[in-house]
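> Next come a sequence and a model predicted from it.
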Amino acid sequence: MRRTVLITGTSSGIGKAAVMAFHRHDWQVVATMRNPSRAADFGWPADILVERLDLNDPESIEAARAAAESRFGHVDALINNAGYGLTGAIETCTLEQVRDSFETNLFGTLAAIRAFLPGMRDRNRGVIVNVTSIGGRMTFPFYGYYSAAKYALEATSEGLWHDLYPSAVRVKVVEPGFTQTAFAETGLKMGTIDLPFYRERIQRLTERLKQGNTGTPPDVIAECIVRAAEDPSRRLRYHAGLYAGPLLALQRLLPGTWFMTLLRRNTEK
């Protein structure tokens, strides 16, 4: 019997690549995004169900769940991929920006989990894959709020792992490294408070982001997500992408201040 996966944030990048990766692995795929009309240009196979889902709109989450269950019966895997990054110094982002970031990256993801988890628990079967980042294990300069949201999702995933241990419902976390996506163009919001103390360093970071991304192709991350979803073990974390493995290893080996200095020097150079 074919399994069904619902993926959030599939209009670009990793989410878009994950749609075809799961389809290649013979999953029934529900691809969700805020503007489903964009999928008309993607050339996806006709059996992929495209639905609207906005993490900040609980009704759209419920509607997407109902559409998936009406078409395929139930959802075996939920891939929480949608989100965006807030970039800037802690002092240059407004509190409204911070709240909006957490509403999408954490609370919206939790709303999706709450919508699909009861069905998985009742069937005693299923997997929830939360796509975080190596930024959920370490904090890069001017990515403090992005990492804060990802750290929170990592901690929530660990808590969910403990909660569901008596059941057969699995929890997975995929931590991409630097990836070749349009994230720098479409998935980032910059802090809006202009302070001279930070201006030059933030401008350098902005210019670097505009120069493009030379990381790992999103297809590689998508295959890692499929492996995590199909892994029947209790393993929680998976990482893939440029520098992810070496950085996590260095973090374990180096004293904390040394490691933070290494990140700062390589990010701001």
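Yes, it's here.
> switch to C-alpha atoms for all contacts and neighbour counts from now on
Fine.
> Downstream of the longest strand along the chain, the next helix or strand is which one?
For the chain, the strand that runs over the most residues, judged by DSSP state E, is strand 169-176. On the C-terminal side of strand 169-176, the nearest following helix or strand under DSSP states H and E is helix 183-186.
> same for the very next helix or strand once past that next one, what does it pack against?
Toward the C-terminus, helix 183-186 is succeeded by strand 188-190 as the next helix or strand (DSSP H and E). With contacts taken as 3 or more C-alpha pairs under 8 Å, 6 or more residues apart in numbering; DSSP states H and E, strand 188-190 sits against strand 85-87.
> by contact count, what packs against the strand it packs on?
Using 3+ C-alpha pairs under 8 Å, 6+ apart: strand 85-87 touches helix 95-102, helix 144-163, strand 188-190.
> okay, the ones you listed in a markdown table with distance to L236 and mean neighbour count next?
Formatted as a markdown table, those follow (distance: least, C-alpha to C-alpha, whole Å; neighbours: other C-alpha atoms under 10 Å):
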| stretch | distance to L236 | mean neighbour count |
| --- | --- | --- |
| helix 95-102 | 22 | 16 |
| helix 144-163 | 8 | 19 |
| strand 188-190 | 27 | 17 |
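> Among these, which comes closest to A244?
helix 144-163 (14.7 Å; C-alpha to C-alpha).
> Alongside the first one, take a look at this:
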Amino acid sequence: MKTVLITGSSGGLGSQTALYFANKGWQVIATVYHLDLITDAEQHPNIKHYPLDVTSTESIENAKTAILNDFKVIDVIINNAGKGYRSFVELSCDKEIESIVNVNWLGVVKICRAFIPIFRNQKFGQFINITSVAGLVNLPLGNFYHSTKQAVESFSECMSYELMDFNISVCTVQFGNAPTNFQKNVTKCQTTKIENYKEIMHKIDAILAKKTCKNHDLIETILDKLYHIAENPNKNFRKYTIGFDAKFMKYLRRFLGYKAFNFVIKKKIL
């Protein structure tokens, strides 16, 4: 029986991924910020929950000690924990900037750093780092979220060179807005009297809400793909793009180049 560790498993895609792998016969190490966030629907005999704050090195080390007491081998780690922050640069605040950087980027760095020695001693392992279409293109009001996701893309590719000789594979997974509670939980900047800013925020909110509702089949596609990747690790670094939205934006950006892409986004969105 294989074992997967999934961060950010207290809800949304993380909990659904945990249940999907558990139903496929995997042992699942589901890490959550607080154990009291776990619902009855997330209980499964193949799932064991551990408290872990990806922003805290101490919390990660404590969780790692507990996990290694219970599991001899970890085959795959899925870095899923993440948060959103939608703000204009002018209206951004230090607390929220630091929070999204600590969760979305440094959280991935710290988890990888902590578990590389485990994979290296096992002589195998796989990191699946979930980013977003935000890791591929730059869109309005994506200042902070996109930056962190693109940082994970760069970090993952660089790290893959270091680990290939140890039979440790690394990949990233990008997709668009899935119908989870993620968008509802996105932190936004304070309201403003600046009319231009208000109009842009309204447009972006409406577009993302519409996309999220339309992508009702995306979660199943993501879960199927994550499972396939975990079952078939690739020794070479790979970027897996899932869903129509992400693939369309990826190839549109590549085909048009940044100047034309920028022009299209301004005309179609703003």
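Perfect, I can see it now. Quantities reported herein were computed from a predicted structural model and do not represent experimental measurements.
> so which of the helices and strands packed on strand 85-87 of the first structure comes closest to T132 of the first structure?
Using C-alpha to C-alpha, those put helix 144-163 closest to T132 of the first structure, at 5.7 Å.
> hmm, back to that, neighbouring contacts of the longest strand of the first structure?
120-121, 124-134, 136, 154, 157, 160-161, 164, 221, 224-225, 228-229, 232, 234-241, 244 (C-alpha atoms under 8 Å, 6 or more residues apart in numbering).
> how about a cut-off of 6 Å?
Strand 169-176 of the first structure has contacts (C-alpha atoms under 6 Å, 6 or more residues apart in numbering) with 125-134, 161, 236-241.
> How about stretch 146-163 of the first structure?
By C-alpha under 6 Å, 6+ apart, stretch 146-163 of the first structure touches G85, L86, F102, T132, G135, G136, T139, V171.
> Tabulate those residues (CSV), appending distance to L6 of the first structure.
Putting the contacts of stretch 146-163 of the first structure into CSV (distance: C-alpha to C-alpha, whole Å) gives the following:
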residue, distance to L6 of the first structure
G85, 22
L86, 25
F102, 22
T132, 17
G135, 24
G136, 23
T139, 29
V171, 15
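> what about L195 of the first structure, neighbour count?
The local packing of L195 of the first structure (other C-alpha atoms under 10 Å) involves 11 other residues.
> List the neighbours of the host helix or strand of I67 of the second structure that are in contact with it.
Element membership of I67 of the second structure [criterion: DSSP H and E] is helix 57-70. Contact with helix 57-70 of the second structure is made by L52, D53, as judged by C-alpha under 6 Å, 6+ apart.
> List the buried residues in it.
T57, I60, E61, A63, K64, I67 (16 or more other C-alpha atoms under 10 Å).
> and those residues as JSON lines, adding distance to N215 of the second structure?
Below are the buried residues of helix 57-70 of the second structure laid out as JSON lines (distance: C-alpha to C-alpha, whole Å):
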{"residue": "T57", "distance to N215 of the second structure": "36"}
{"residue": "I60", "distance to N215 of the second structure": "34"}
{"residue": "E61", "distance to N215 of the second structure": "37"}
{"residue": "A63", "distance to N215 of the second structure": "35"}
{"residue": "K64", "distance to N215 of the second structure": "35"}
{"residue": "I67", "distance to N215 of the second structure": "35"}
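> The longest helix along the second structure vs the first structure, average offset?
Ranked by residue count and defined by DSSP state H, the top helix of the second structure is helix 244-269. For helix 244-269 of the second structure, the mean deviation from the first structure after alignment is 2.1 Å (mean C-alpha distance after the TM-score superposition for the first structure).
> Tell me what angle that helix forms with strand 168-175.
50 degrees (axes from the mean of the first three to the mean of the last three C-alpha atoms, to 10 degrees).
> show me what contacts the closest residue to Y50 of the second structure other than its chain neighbours?
Excluding the flanking residues, the one nearest Y50 of the second structure by C-alpha to C-alpha, 6 or more residues apart in numbering is T31, at 4.8 Å. Counting by C-alpha under 6 Å, 6+ apart, T31 of the second structure touches T7, S9, H49, Y50, P51, L52.
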